[in-house]
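Colleague: whatever this is, show me its structure:
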Amino acid sequence: MAVKKGQRFLVPFDVAFPEGAGLIGEIEKVFTFNERRRQYTTDQDVDTETGLLKWKARLVDYSDDVRGSDTGIDLVFLSPVQPIPPEGRRIRDIELEGLMVQPRVTKVGDFSKLTYSYFATGIKGDNSGAKRPAGEKAA
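Modeller: Below is the predicted model:
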């Protein structure tokens, strides 16, 4: 098979967000979900493909043609340390580094819809040590 299930594709930030994007709120840890107990643990989740820690964030797409539920985007940072966003108010303009998208199908009632999961390796201008080229394995 040429493209494997769950494949992530590198996308330049300017292509995915031509009008830019804003970070809503803070960047938080993603915790591991225990399927057997049906609850989250206190352990931080690790990406199986890269071995890096997962951090979650919520973005808003500034593009004029994006409306409704498509304006808010859930993003997962893959990084050994928590990315540090720029100082600012509740919504802060950011530019993502190592942006990747992963196509997936979601079901809405009786209909299926193609959506994307978004991943990034860092934030432009962040000096926290979170930057790592996309696809690079953890040491």
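Colleague: hey, let's count contacts and neighbours off CA atoms from now on
Modeller: Will do.
Colleague: and the strands in the protein, which stretches?
Modeller: With DSSP state E, the ranges of strands along the chain come out as 9-10, 21-29, 31-34, 39-44, 54-61, 72-78, 91-94, 96-97, 100-108, 111-120, 122-123.
Colleague: rebuild the ones you listed as JSON lines, extending it with distance to I84 and mean neighbour count.
Modeller: Below are these laid out as JSON lines (distance: least, CA to CA, whole Å; neighbours: other CA atoms under 10 Å):
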{"stretch": "strand 9-10", "distance to I84": "22", "mean neighbour count": "14"}
{"stretch": "strand 21-29", "distance to I84": "8", "mean neighbour count": "18"}
{"stretch": "strand 31-34", "distance to I84": "19", "mean neighbour count": "14"}
{"stretch": "strand 39-44", "distance to I84": "17", "mean neighbour count": "12"}
{"stretch": "strand 54-61", "distance to I84": "11", "mean neighbour count": "20"}
{"stretch": "strand 72-78", "distance to I84": "11", "mean neighbour count": "22"}
{"stretch": "strand 91-94", "distance to I84": "11", "mean neighbour count": "17"}
{"stretch": "strand 96-97", "distance to I84": "12", "mean neighbour count": "22"}
{"stretch": "strand 100-108", "distance to I84": "19", "mean neighbour count": "14"}
{"stretch": "strand 111-120", "distance to I84": "13", "mean neighbour count": "15"}
{"stretch": "strand 122-123", "distance to I84": "8", "mean neighbour count": "24"}
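Colleague: how about this one, so we can line them up?
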Amino acid sequence: MAIQGPIPVTFAMVFPHGCYIVGDVEEVKDFDASTEKRSVQARDKHSGELLWQVPVMDADPSLKAAQKTVAVKILSPVQPVPPAAMPGSPFTPVEFDHMTVTPYVNASGRLAYSIKARDLHTPRALTKHTPNAKDAA
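Modeller: Coordinates of the predicted model:
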């Protein structure tokens, strides 16, 4: 098979309706290397970079409640800083760059996906300049 390792995908392929941060960016724990007294942060198997994770809620209205929240792992040498919250909203929209998915069979025997990214930021749609009447003239 020609595809080996993580499969490159775009943000729009994974979250066509967008997504929102619903928790903190945290270290991913390496359960094999950690002990009761010492926690070791996990590293990506392919790049060796430190792994962080952030829970996000998929904005797809067709998903069931149990399917809406997923953790996105971020490869970064330092803890990523999420975008600022939107004023007056409990949700923080986010977009990820340089995404990959890795399919696997979870503990219940179902197909699941590990989602990784290299960057997170405010969605481009929210940062684009909106022309006003003066600009159009």
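Colleague: would you turn the strands of the first structure into TSV with distance to A2 of the first structure?
Modeller: TSV is the format used below for those (distance: least, CA to CA, whole Å):
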stretch	distance to A2 of the first structure
strand 9-10	13
strand 21-29	32
strand 31-34	30
strand 39-44	32
strand 54-61	27
strand 72-78	25
strand 91-94	33
strand 96-97	26
strand 100-108	15
strand 111-120	19
strand 122-123	28
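Colleague: quick check, I94 of the first structure in contact with I24.
Modeller: No. Taking contacts as CA atoms under 8 Å, I94 of the first structure lies outside contact range of I24: 10.2 Å.
Colleague: so A2 of the second structure versus Y113 of the second structure, what's the distance?
Modeller: Here A2 of the second structure is placed at a distance of 19 Å from Y113 of the second structure (CA to CA, to the nearest Å).
Colleague: ditto for Y20 of the second structure
Modeller: With distances taken as CA to CA, Y20 of the second structure is found 18 Å from Y113 of the second structure.
Colleague: just P6 of the second structure next, same as before
Modeller: 10 Å.
Colleague: swap in L126 of the second structure?
Modeller: 28 Å.
Colleague: do L50 of the second structure as well
Modeller: Taking CA to CA, one finds L50 of the second structure at 19 Å from Y113 of the second structure.
Colleague: residues near the nearest residue to G125 of the first structure once chain neighbours are set aside, how many?
Modeller: In this structure, G125 of the first structure finds its nearest non-sequential neighbour in P86, 7.9 Å apart by CA to CA, 6 or more residues apart in numbering. Neighbour count for P86 of the first structure, taken as other CA atoms under 10 Å: 14.
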